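Trainee: no sequence for this one, just the structure:
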């Protein structure tokens, strides 16, 4: 083995002339030498750490620091460094003792001609021992890695354990595994670095331009070649060599791992010693990498077997086995939440699919099946909620629903089969039937739900319905609901929703000083549909946004018409739904709906319920304040039925409180009811708010409210909600 180009010699000597003679003798023999002298324990220890000598030459007897103490320190701090005694006083007995304690050799100062040969021999022996130790460590790594290959069944865990073994048993400064996926993108799969992000920039550079990245990593990934740099400090291929050698990295190996002739990863190993990776060591590392490649190939084959056992090979969706497991998990999760939520299971069967295969060929049929799978996956939002249970049978689970109507609404809105499939330049239209079962009503387990959804699907095929629920009563209810949704959409498009107006009367003068606009809609028979039936549908479908806009616009228009007729037009209050108030654009939507009017001139007020405000009080305050600043007045509806904090109530930008009708009805019958109404009126007056009593239907109620100094009243005692034209007679 070759010696270092320059031998770093540490001389433990108290006589400078003797040290100079030893250095001169080494140079006279043709050796290049860099030396440092130490004559105390402190300077000797510092030199071992900072100078890192290749060989130590030490006097045996010195006044301040003896050679045996130096030998003990060297064996403790730098056990691999050869230690030669150079002394004029050492006897045979002491020489034997020194050799037993770890000295490499001894040379008498009277015979320095032996010194160069002794140094060369000591360095050669040391290098051979280090080489054998390195080979032993690499064999130890290979043995530990082979053991890991038997235990580990997941590549990420295997990569991480390999890196830990390489550093802990192999003595490498660093071990890293960079993985290459099938798309050609690299990522750090495992590393012993404290912060892998330091290396991430190099990986990112490769991913941006794999063909032209010029780092050693890029070359190894691209070509699948093992690359060795045994002198990193002077190897121009190592782009960051200055920083690496400063941190104690002098040798580098990049070992590609291949599976089925494709590079899947590259191992990076860094060592402190220069010339670490010789031919024999590289051979052992190559054999170890080959074993890892074989293990990864087995893992890939096992993964493929597992995939085929749980996934549909054509569409990539979970098959019946996996979907059943996912459905069971979803049911357990829904039950564990303990709420009243439900879970819907849909089975979708494509009709006359054999005709598509016969007419266009199996490849077109397969493309349709894959396109259908993608539509369902996109609609469900999660592949774990979709499965392919048969040749043309799909399953979709919908967790966290409130009721069966929500499932039907989702089917109507998704309209998965409404659009044709574009396949190989042609349009292919497919029809389908859907059977639906709902947990827990139609079954407590996955097996029961699947069985009942299949029964519903069978009935849908027999009756020709697009979809049917397992429970017959749900079908009737859902059918009515869906029909109402369609008619409401049409009503909104054609402006068929309208308002009736109920007056608010001043308690002192009985004059009409305000009205409330109440949404109305006529059914197919021409009769009015109860708001309790259609308003919830508007909210569930999101149609309430448009309906609310239309009501505000209508109120502003009616107010303007009354003014144009010379009537003393009262302000018109419009109810706001929870969905409207939660909308980010609520303020802008309301101002836009005023149809050009603004401020006091719009004549429109808003009524919001107490419980609605409490859901996001700070945001509600901000929005209502903006509208109040624009001239609209705000009333708090149904006061006393929610959970208002008085602290929040004082912050709300309100003009009036409305006493809920339940309190008004009970106040003439129970003393407690009277006390509640009295307290509400007192609270409103303390906050300088007007008080409006709702649902006043009898004269005793009217008289008692007058005595309690309520400001306004509203109810059938004065007038039911009526069309705007009829209300004009009261103005």
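Mentor: Looks like it came in fine. Everything quoted here is computed from the prediction, not taken from an experiment.
Trainee: For the rest of this, base every contact and every neighbour count on C-alpha atoms.
Mentor: OK.
Trainee: contact partners of stretch 156-176?
Mentor: Outside stretch 156-176, the residues within contact range by C-alpha atoms under 8 Å, 6 or more residues apart in numbering are 134, 137-138, 140-141, 144-145, 148-149, 152, 177, 188-193, 248-249, 267-272.
Trainee: Please list only the buried members of those residues.
Mentor: Among the contacts of stretch 156-176, those classed as buried by 16 or more other C-alpha atoms under 10 Å are 134, 137-138, 140-141, 144-145, 148-149, 177, 188-192, 249, 267-272.
Trainee: Show me the residues you listed that map onto helices.
Mentor: 134, 137, 138, 140, 141, 144, 145, 148, 149 (DSSP state H).
Trainee: What's the separation between the first one and residue 276?
Mentor: Yep, that's residue 134 we're talking about. 8 Å (C-alpha to C-alpha, to the nearest Å).
Trainee: ok, residues contacting stretch 364-371?
Mentor: 314, 315, 353, 356, 357, 392, 421, 423, 424, 428.
Trainee: Next, the buried residues of that stretch.
Mentor: 364, 365, 366, 367, 368, 369, 370, 371.
Trainee: can you put the ones in helices among the buried ones among the contacts of stretch 156-176 in JSON lines and add distance to residue 114?
Mentor: As requested, these are arranged in JSON lines below (distance: C-alpha to C-alpha, whole Å):
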{"residue": "134", "distance to residue 114": "30"}
{"residue": "137", "distance to residue 114": "34"}
{"residue": "138", "distance to residue 114": "36"}
{"residue": "140", "distance to residue 114": "39"}
{"residue": "141", "distance to residue 114": "40"}
{"residue": "144", "distance to residue 114": "45"}
{"residue": "145", "distance to residue 114": "46"}
{"residue": "148", "distance to residue 114": "51"}
{"residue": "149", "distance to residue 114": "52"}
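Trainee: Use this one as the comparison:
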């Protein structure tokens, strides 16, 4: 058994000795010293070589002079070639000082004279101890080499950059290859200049990182997150940590650290932050939509929320002008916004102002997102965007009843911000704003129809009542009256039945237009039923003036034929007149009496009839 692995195993001793008695004397000394010995004696070259291979000794004791041509030095050469670490001790009576020195130079461990065998045990003990120490060192070195190899393999497999620098002087001691993959720079640059990593730090982070590094060189822990800009222009996030190492005297010796690429983690954090902002923006805008009663406040709130809650650098909303086909900005928020009022993007593709992102989104009625303003060919004015620090933008068309109503444009100072989830939320927001615009339009329509006729645009019966009250209150003390006239186009039903309702509607609009022109201000004209109109005339000084206005202005205006759908239509009109305050003080009473007078006019064939008989008499006397 090998004593290097089991010190309790017998000591295997190879004796190169031609005198058996001398060999026995040496072995006796070993046994006296309590060595458990297994021995083999040889005295020829062949036997010695076989013993080296098969006996595998732990110790060689050799005579210097041997018979024939084989001697101790030749044996030493063979032993050192076959078993270089085994102790080789000369035990000889003929070796001199010079030969002993030569033997030691050739690799002998030591020598003992045969007449001084009392020295052999201390020499053997020392040789065996040195052998064990050498083996222990070699074993430690092997283990250290294996450990170093494992560490090198582990470090090489890490995606993190492991580094070490000495402090005084500042010198790169170690750097793993991950540095090249993360920084995009060669390791040789680091060893030439240990501060080379600082040159890649983002300008906005460099001052902070440099100060932290300066403190670390003084002994403070190094723990900092920062951005780097690689040579290819890519920005990456780094989490860099270092531990100060001091020497035995407590002086700063080096800093060992590890730098991790946390770009993916940071992007995820920023994505979550952006999505949180998007949700907050959507919630705030929906709240604003519920409160909104008009478009202007809705637009202002939407832009303010997009910047305040959504984190956008700039937001503006433009409304499409039906005549010019341009989107005119009506609300904006953020900075810089000085150029926004001058914007006039067109929906027309043949115009230069219609070829950008806004015109495209309006034409296609589809949201458009740009994650890199500088390189996207759809973006016009990329230089202007860059000057203002805009790196990404979103164009959200506002669509009402399947038609482009306007556009909301959002600008971001960060690039690559629009992923599928953000796009979905922004499209949802645009849909909500469009729904609110549709709701406002319908509400306005309902409010309008509560007081106006949807076909002619004239006041309806409700508004006419209010206008009559206002006109009666506006009369001066010396002004005697207000006339309410109800007009009925004769044979209007025949027009609808023979020429169609479209022609009938066109005729009603034409009648309304002529009546408005004929009555003028401060009077008013209303459509109070399907084919009846009401007129309020002020101030009127008696029946004669009323009759004059009817004949010279109203009937004269309506007597001219109407050109409707390529046809010439003559529309005779009957009228009934009630006069305030004699025929009533309330609008409802006046209309009722005017309608009664109209009925009598239709029955009598007169063009117009006053409700009060005396009024008719006065007109007749005229």
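Mentor: Nice, thanks for sending it over. Predicted model, so just to flag it, every value in this text is computed and none were measured.
Trainee: Farthest pair within the contacts of stretch 364-371 of structure 1?
Mentor: 392 and 424 (19.8 Å; C-alpha to C-alpha).
Trainee: Between those two, which is the more surrounded one?
Mentor: Higher neighbour count among residue 392 of structure 1 and residue 424: residue 392, with 18 against 10, using other C-alpha atoms under 10 Å.
Trainee: Can you tell me what residue 379 of structure 2 aligns to in structure 1?
Mentor: Aligned by TM-score structural alignment, residue 379 of structure 2 pairs with residue 238 of structure 1.
Trainee: Just give me the neighbour total for the residue nearest to its match when sequence neighbours are not counted.
Mentor: Spatial nearest neighbour of residue 238 of structure 1, excluding adjacent residues (C-alpha to C-alpha, 6 or more residues apart in numbering): residue 232 at 6.5 Å. Residues near residue 232 of structure 1, counting by other C-alpha under 10 Å, number 23.
Trainee: wait, what's in contact with residue 232 of structure 1?
Mentor: 238, 241, 244, 245, 249, 250, 251, 252, 274.
Trainee: can we see that at 6 Å?
Mentor: 241, 250, 251 (C-alpha atoms under 6 Å, 6 or more residues apart in numbering).
Trainee: and the gap between the second one and residue 446 of structure 1?
Mentor: Put plainly, it is residue 250 of structure 1. 61 Å.
Trainee: before we move on, back to that, which of the contacts of residue 232 of structure 1 remain contacts when I look at structure 2?
Mentor: Contacts conserved in structure 2 for the contacts of residue 232 of structure 1, counting by both residues aligned by TM-score structural alignment, their matches' C-alpha atoms under 6 Å: 250, 251.
Trainee: what are the ranges of the helices in the stretch 201-350 of structure 1?
Mentor: 216-223, 241-246, 279-310, 320-337 (DSSP state H, counting those that start in this stretch).
Trainee: Would you check the span in structure 2 matched by the helix or strand containing residue 681 of structure 1?
Mentor: Residue 681 of structure 1 is part of helix 671-686 when elements are defined by DSSP states H and E. On structure 2, no counterpart of helix 671-686 of structure 1 exists by TM-score structural alignment.
Trainee: Equivalent analysis for stretch 556-566 of structure 1, please.
Mentor: Going by TM-score structural alignment: stretch 556-566 of structure 1 matches no residues.
Trainee: Go through that stretch and flag the buried ones.
Mentor: 556, 557, 558, 559, 560, 562.
Trainee: Tell me how far the first one lies from residue 421 of structure 1.
Mentor: Put plainly, it is residue 556 of structure 1. Counting by C-alpha to C-alpha, the gap from residue 556 of structure 1 to residue 421 of structure 1 is 47 Å.
Trainee: Just give me the residue right at the centre of structure 1.
Mentor: residue 382 (13.3 Å; C-alpha atoms, centre = their mean).
Trainee: mind checking what residue 432 of structure 1 lines up with in structure 2?
Mentor: Residue 432 of structure 1 maps onto residue 573 in structure 2, by TM-score structural alignment.
Trainee: Can you get me a residue count around that match?
Mentor: 19.
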